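Colleague: coords below, sequence missing:
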């Protein structure tokens, strides 16, 4: 089962309400996404921790309902 754009966006916006989020469906199958997330919450946080924060926002659905997610995370410039 795949995760549609609206569901993915809802999870991310709940966790990062201040963020600018850009989602790209890499394969056109709702199963391989790229997420670019710019959030104040990432300020002073390592890239690894930023990605862990995103995975936590997905509430255990990564690897199941969501097969692949390429991440680009950063704090605002």
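Modeller: Sure thing, it's come through. From a predicted model like this one, the values you see are computed outputs, not experimental measurements.
Colleague: drop to CA atoms for contacts and neighbour counts, all remaining ones
Modeller: Noted.
Colleague: sec struct for residue 12, please.
Modeller: Secondary structure, DSSP: H, G, I helix; E, B strand; the rest coil: residue 12 is helix.
Colleague: For this structure, just list every one of the strands.
Modeller: Assigned by DSSP state E, the chain shows strands spanning 20-25, 32-38, 68-74.
Colleague: Export those to TSV and append columns for distance to residue 45 and mean neighbour count.
Modeller: Shown next, in TSV, are the strands of the chain (distance: least, C-alpha to C-alpha, whole Å; neighbours: other C-alpha atoms under 10 Å):
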stretch	distance to residue 45	mean neighbour count
strand 20-25	17	15
strand 32-38	12	19
strand 68-74	9	17
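Colleague: Take this one as well and set it beside the first:
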């Protein structure tokens, strides 16, 4: 079951309202994505903590509706 990029972006923005979110469909199948997320919420957090925030925003869809998500998380300059 594929998940639209717009839905991924909306879920992340709902959890991290200040986030700049870029979603790229890596395989053209709606199942393998890359996401670049820039948020002040990441400041002072480890890479693992940042990724956990994004995965929590997806509400358990990883491994089900969303098979793979390559993450790049950053703090604004």
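Modeller: Everything's here; your move. None of the values given here were measured: they were computed from a predicted structure.
Colleague: Nearest to residue 56 of the first structure, out of the strands of the first structure?
Modeller: strand 68-74 (13.0 Å; C-alpha to C-alpha).
Colleague: who wins for proximity to residue 14 of the first structure among the strands of the first structure?
Modeller: Nearest of the strands of the first structure (C-alpha to C-alpha): strand 20-25, 11.7 Å.
Colleague: packing partners for that closest one?
Modeller: helix 5-15, strand 32-38 (3 or more C-alpha pairs under 8 Å, 6 or more residues apart in numbering; DSSP states H and E).
Colleague: Can you list the buried residues in the first one?
Modeller: So that's helix 5-15 of the first structure. 8, 9, 11, 12, 13, 15 (16 or more other C-alpha atoms under 10 Å).
Colleague: Out of these, flag the one nearest to residue 40 of the first structure.
Modeller: Closest to residue 40 of the first structure, out of all of the buried residues of helix 5-15 of the first structure and judged by C-alpha to C-alpha, is residue 15, at 11.8 Å.
Colleague: re earlier: out of the buried residues of helix 5-15 of the first structure, who's nearest residue 22 of the first structure?
Modeller: Of the buried residues of helix 5-15 of the first structure, the one sitting nearest to residue 22 of the first structure (C-alpha to C-alpha) turns out to be residue 9, at 8.9 Å.
Colleague: residues in contact with the closest one?
Modeller: 21, 23 (C-alpha atoms under 8 Å, 6 or more residues apart in numbering).
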